[in-house]
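In: Sequence plus the predicted model coming up.
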Amino acid sequence: MPEPHTLGLFVLAALVLVLIPGPGVLYIVARSVDQGRRAGLLSVLGVGGGNMVQVLWAALGLSALVASSALAFDVLRYAGAAYLVWLGLMRLRAPDEAIAGAVTETPTVPRGRIIGQGVLVAALNPKTAVFFVAFLPQFIDPAQGSVALQALGSVFVALALCTDALYALASGTLADRFRGRAGARVARASKYGTAAVYMALGAATAATGVRRR
């Protein structure tokens, strides 16, 4: 484990980074607006799990491979982009009964599936892999190796879970107020808005790193 002074600097730097909305936060906010706070918080758990997968990849050296290999980077980003676009298309195909369910804040997708989707969204994000390779080693003594990397990575994921939960609660609460006033009309609009966000995130993920070549 890093020295207390180093750990303190890391926490401060990590807090600045996790407070800045990224693709994971946008995914969580979209889910919270569309299906309520419970679904949003379940997505937070999923994204946190996916980020832990990224930490393990970094500890095993797989993230370094993604960062250094154009082929590995492209495979991961296209897989992530395709998955996000698929989520958007599935949301567009959701029946009207599912839209009505969102008004009651009851997740219309099984809880396990919501968490699993969050895991995949985070685990297939190549920018997260590159981020861990670039950010975490700055606070790690090389002699401590992967153990320190996993420890700091876990701290980062825990901080992200806290801030992501705040985003989910805030956006879900705000959306609930609008749904309470306009009912199904707002729920239907959130359905199409969420689908658009998923597909836009997919397009952005596919475009990530184009300039690397």
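Out: Structure's in. What do you need? Since the model is a prediction, treat every value here as computed from it, not as a measurement.

In: C-alpha from now on. contacts and neighbour counts both.
Out: Fine.

In: Asp96 and Leu89, how far apart?
Out: From Asp96 across to Leu89, the span is 15 Å (Cα to Cα, to the nearest Å).

In: Same question for Gly48.
Out: Per Cα to Cα, Gly48 is found 24 Å from Leu89.

In: ditto for Ala100
Out: Distance, Ala100 to Leu89, by Cα to Cα: 18 Å.

In: Which residues are in contact with Gly88?
Out: By Cα atoms under 8 Å, 6 or more residues apart in numbering, the contact set of Gly88 is 194-199.

In: And it, how close does it get to Ala195?
Out: Counting by Cα to Cα, the gap from Gly88 to Ala195 is 4 Å.

In: and if you look at Ile28?
Out: Ile28 sits 13 Å away from Ala195, going by Cα to Cα.

In: So between those two, which is more surrounded?
Out: Neighbour totals were compared for Ile28 and Ala195, and Ile28 leads with 29 against 24 (other Cα atoms under 10 Å).

In: try it against this one:
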Amino acid sequence: MLVQFLAAAGVLAVLTMVPGPDMAVTTKRALASGWQDGLRTVGGITAGLLIWGVLTVVGLAAVLAASATAYTVVKLAGAAYLVFLGVQALWHSRRNGSGAAQPSVPSAAGSPWRTGLVSNVFNPKIAVFYTGLLPTLAPSGLSSQTGMALLVLLHAVLTFLWLGSYVMLLAKARAFFERPAVRRAMDRVTGVVLIGFGVKVATSQP
């Protein structure tokens, strides 16, 4: 069972480090308003994973993954939110380029924790990932629900540690990222990436 758990941990670690919407949202918030809000965003993302984990264990995520209508509703809502964040980042880059003084946190951004939570909860790919992959990774010595619950907790911890470390790395290079030209470039890149992920989510299939 220990070998199976370590193998599952390795798979989850690799999947956690693959760049995706969560990293893009974290980057946007950390660069816009500092490492504290970056960590709060990561906290929201982790809470979203735990919500998906609970839904998976009780079987509701499987219903979503199997229902084309439910999947479409959730994915379009998630895609719209990612596109909104991307457009917001692009608009912020234009305002930064105008030379006007900017608030440290964009007024439309809202709570960083809520931003992370919403972006994660409205990503239906996590439902597919949890219901499709976790059962195959769960250690055979445990019940299916216990094994999946354990892996969900592990995935949440790995995500918080990975994205939290990433936020702190951005903080170390804060002086570089606060240069106006660099900030504008990062806002534009992040905006395009978020919009790209939004389009990807919108066109994805269960």
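Out: Yep, it's here. Just so you know, these numbers come straight off a predicted model, no measurement behind them.

In: got a list of what the counterpart of Gly116 of structure 2 in structure 1 touches?
Out: Here Gly116 of structure 2 is matched to Gly118 in structure 1, going by TM-score structural alignment. Gly118 of structure 1 sits next to 43-50 when contact means Cα under 8 Å, 6+ apart.

In: go again using 6 Å as the cut-off
Out: Gly118 of structure 1 is in contact with 43, 46-47, counting by Cα atoms under 6 Å, 6 or more residues apart in numbering.

In: Ok, Gly202 of structure 1 next?
Out: Residues near Gly202 of structure 1 by Cα under 6 Å, 6+ apart: 81, 84-85.

In: Name the nearest residue to the corresponding residue of structure 1 for Met17 of structure 2, sequence neighbours excluded.
Out: With TM-score structural alignment defining the correspondence, Met17 of structure 2 maps onto Leu19 in structure 1. Counting by Cα to Cα, 6 or more residues apart in numbering, Thr163 is the residue found nearest to Leu19 of structure 1 once chain neighbours are left out, at 6.5 Å.

In: can you tell me the helix or strand for the corresponding residue of structure 1 for Val57 of structure 2?
Out: Val57 of structure 2 maps onto Ala59 in structure 1, with residues paired by TM-score structural alignment. In this structure, Ala59 of structure 1 sits in helix 37-60 according to DSSP states H and E.

In: Next SSE downstream of that helix?
Out: Per DSSP H and E, the first helix or strand lying C-terminal to helix 37-60 of structure 1 is helix 62-68.

In: If you count neighbours, what's buried in that next one?
Out: 62-67 (16 or more other Cα atoms under 10 Å).

In: ok, Gly48 of structure 2 - contacts?
Out: With Cα under 6 Å, 6+ apart, Gly48 of structure 2 has these contacts: 117, 120-121.
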